[in-house]
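Asks: predicted model, plus sequence, below.
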Amino acid sequence: MNKQQSSPAKHDTEYDINKDTAAKGHEAVLALLSRNDVQAYSMVIFSLLALAFFSIFAIKPTLTSFFDLQRQIADAKMLDQELTTKIRTLLRVQEEYYRIREDLVMIDQALPADPAFSSLLKKIEQVTADEQTTVSTFTTEDFSLLEEGGTHMTKDDEIGNVSFSLETDAPYPNSEALIRRLLNLRRMIFINRLELISNERSTTPVVQMEISAQTFHLNK
């Protein structure tokens, strides 16, 4: 009977001891945390933990974006340099083209891409009319106005030619002026033969002139 009554008292005593121990431990912890050095160390530890957390979730993406931007800026600078170089090259080419543009036009007129004999014939007619010379005959064996190609030559060579002959009647000064005008045409003309025949029976100083010449063109 006595043993059964002492058991609750024993449990109460153990509970009081544990409670006192917990209280003392809590007071010890509070006392420890209240120390300046412990608080300083705690602040350092918490700061390091916060910095690590901030570095992982905030600084790292920012640094990644920063390096990506640096790479993009470097690529943009390189592209800009390449474009600048190309633009300068194009400007030099354009400047050179403008400088020789008139020469290119004259080259195209002197050596056209096709016979263009109809155009040359009109120029010859205009020159002979300006110099008051009478054309008695005009012949060509290599060209036909009825054919689109205009020439019967083969296209093995890069440069083709069309031969023609011309006979005129005019005073000597007019004939001389005609020759000079023909040679000064922008269309390239090479005179193979030139013969002047004086008509002694004529009352006027008329000279018969026979011209054998060639003009050139590019073969397509």
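Replies: Looks like it came in fine. Numbering: from 1, shown residues only.

Asks: please count neighbours and contacts with C-alpha atoms only from this point.
Replies: Fine.

Asks: where do the strands sit along this protein?
Replies: 134-140, 159-171, 189-198, 206-218 (DSSP state E).

Asks: for those, give me CSV that also has distance to Arg92 and mean neighbour count.
Replies: CSV is the format used below for the strands of the chain (distance: least, CA to CA, whole Å; neighbours: other CA atoms under 10 Å):
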stretch, distance to Arg92, mean neighbour count
strand 134-140, 45, 13
strand 159-171, 31, 19
strand 189-198, 34, 14
strand 206-218, 29, 19
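
Asks: between those, which one is nearest to Thr13?
Replies: Proximity to Thr13, assessed across the strands of the chain by CA to CA, is greatest for strand 206-218 (125.7 Å).

Asks: closest one to His26 among the strands of the chain?
Replies: So among the strands of the chain, strand 206-218 is nearest, using CA to CA, at 109.5 Å.

Asks: for Ala116, which of the strands of the chain is the nearest?
Replies: Nearest of those to Ala116, taken as CA to CA: strand 206-218 at 8.2 Å.

Asks: who touches the closest one?
Replies: Strand 206-218 is contacted from outside by 111-115, 158-172, 175, 187-199, using CA atoms under 8 Å, 6 or more residues apart in numbering.

Asks: with stretch 167-183 instead?
Replies: Here stretch 167-183 makes contact (CA under 8 Å, 6+ apart) with 124, 127-128, 131-138, 189-190, 204-211.

Asks: got the buried residues for it?
Replies: Buried residues in stretch 167-183, counted by 16 or more other CA atoms under 10 Å: Glu167, Thr168, Asp169, Ala170, Pro171, Tyr172, Asn174, Ser175, Ala177, Leu178, Ile179, Leu182.

Asks: out of these, which comes closest to Ala76?
Replies: Taking CA to CA as the measure, Ala76 sits nearest to Leu182 out of those, at 59.8 Å.

Asks: got another, please set it beside the one above:
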Amino acid sequence: MINFSSSYRGFLTKIPQPIREKGKDYASVTAAIFLTAFLVIFAIKPAVITIAGLLGEIKAEEKANKKLQQKIDQIITAQIAYTQVYDQLALIDQALPENPQFAPLIQQIEAQRILTNLELTDLNYSSIVLTGKSEQKTEKESNPQEINFSASMQGHYPDFKNFLKENFNYRRIIHINSLDIQQPQSQQEEINSLIISLKGTAFYSDND
């Protein structure tokens, strides 16, 4: 009976040593390749995907932050512009108030009349809605709204001149539509005294 084990061992002993070492090297390289492929597929690939996702999120966040910063810059610019025109806006509100502001208007006229020593003989004004909302407006009645008034006063010419000057300097927009100057018909009236009748219009913005 032939002993194959002893024959095989004998065969191996006849293989040159460099060939056996080279075979071992090939086996090591093959094992390293399989190990690398395993790591790439099961370990490194998920990490790469995760990193790529994080980079995408960071890029999206940077884009969102950039847009947010642009919005903030726009708000800051608008605030600066508003601050620069704030005083002018207050003047506009005084020149064209959002409601009739009838009482301050009459008080202004009356105060200037007293300061300029004029005697009020007649005062009339158009009807206005002081509280609440008016009925539905037509296109003709849209902004700005008007308060028409008329007044008759008696006094000296320099006093009338000062009266008109002070009212023209009033911040609220007042338009003098007509001005009529007459001498008193009664001989008992003060010498050089005049009667002046004026008609005017004040404006306001009705946003209701």
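Replies: Sure thing, it's come through. The structure presented is a predicted model; accordingly, all values stated were derived computationally and were not measured.

Asks: thinking again about what came up before, greatest separation within the buried residues of stretch 167-183 of structure 1: which pair is it?
Replies: Pro171 and Leu182 (16.6 Å).

Asks: circling back: go through the strands of structure 1 and name the closest to Asp80 of structure 1.
Replies: Among these, the nearest to Asp80 of structure 1 by CA to CA is strand 206-218 (42.3 Å).

Asks: between strand 189-198 and the closest one, find me the angle.
Replies: Interaxial angle of strand 206-218 of structure 1 relative to strand 189-198 (axes from the mean of the first three to the mean of the last three CA atoms, to 10 degrees): 170 degrees.

Asks: which residues of structure 2 does strand 206-218 of structure 1 align to?
Replies: Mapped onto structure 2 using TM-score structural alignment, strand 206-218 of structure 1 spans residues 193-205.

Asks: ok, now stretch 112-124 of structure 1?
Replies: Counting by TM-score structural alignment, stretch 112-124 of structure 1 corresponds to 97-109 in structure 2.

Asks: and Lys60 of structure 1, what pairs with it in structure 2?
Replies: Under TM-score structural alignment, Lys60 of structure 1 pairs with Lys45 in structure 2.

Asks: oops, could you answer that again for Asn161 of structure 1 instead?
Replies: Applying TM-score structural alignment, one finds that Asn161 of structure 1 aligns to Glu146 in structure 2.

Asks: its match and Ser197 of structure 2, how far apart?
Replies: To Ser197 of structure 2, Glu146 of structure 2 is 20 Å away according to CA to CA, to the nearest Å.

Asks: again with Gln69 of structure 2
Replies: 62 Å.

Asks: just Ser134 of structure 2 next, same as before
Replies: 30 Å.

Asks: which residue comes closest to the match of Asn161 of structure 1 once chain neighbours are left out?
Replies: Spatial nearest neighbour of Glu146 of structure 2, excluding adjacent residues (CA to CA, 6 or more residues apart in numbering): Phe203 at 4.6 Å.

Asks: and Glu146 of structure 2, how far from Leu123 of structure 2?
Replies: 17 Å.

Asks: any idea which residue is closest to the centre of structure 2?
Replies: Nearest to the mean C-alpha position of structure 2, by CA atoms, centre = their mean, lies Ala78 at 6.3 Å.

Asks: next one: the counterpart of that residue in structure 1 from Ile189 of structure 1, what distance?
Replies: If you follow Ala78 of structure 2 across to structure 1 using TM-score structural alignment, you land on Val93. Between Val93 of structure 1 and Ile189 of structure 1 the computed distance is 32 Å (CA to CA).

Asks: again, but for Glu176 of structure 1
Replies: 16 Å.

Asks: mean per-residue distance, stretch 78-95 of structure 2 versus structure 1.
Replies: Following the fit onto structure 1, the mean deviation recorded for stretch 78-95 of structure 2 is 1.9 Å by mean CA distance after the TM-score superposition for structure 1.

Asks: could you check the angle strand 194-204 makes with the helix ranked longest in structure 2?
Replies: In structure 2, taking DSSP state H as the definition, the longest helix is helix 45-95. Counting by the same axes, to 10 degrees, helix 45-95 of structure 2 points 170 degrees away from the direction of strand 194-204.

Asks: what's the offset of helix 45-95 of structure 2 from the middle of its chain?
Replies: Taking CA atoms, centre = their mean, to the nearest Å, one finds helix 45-95 of structure 2 lying 14 Å from the centre of the chain it belongs to.

Asks: contact partners for Gly53 of structure 2?
Replies: Per CA under 8 Å, 6+ apart, neighbours of Gly53 of structure 2: none.

Asks: how close does it get to Gln70 of structure 2?
Replies: 26 Å.

Asks: now swap in Tyr8 of structure 2 and tell me
Replies: 82 Å.

Asks: which residue in structure 2 lines up with Ser175 of structure 1?
Replies: Checking TM-score structural alignment: Ser175 of structure 1 goes with Phe160.

Asks: now that match: how far from Glu190 of structure 2?
Replies: Counting by CA to CA, the gap from Phe160 of structure 2 to Glu190 of structure 2 is 15 Å.

Asks: what is the burial count for the alignment partner in structure 1 of Gln69 of structure 2?
Replies: In structure 1, Gln69 of structure 2 lines up with Thr84, judged by TM-score structural alignment. For Thr84 of structure 1, the count of nearby residues is 12 (other CA atoms under 10 Å).
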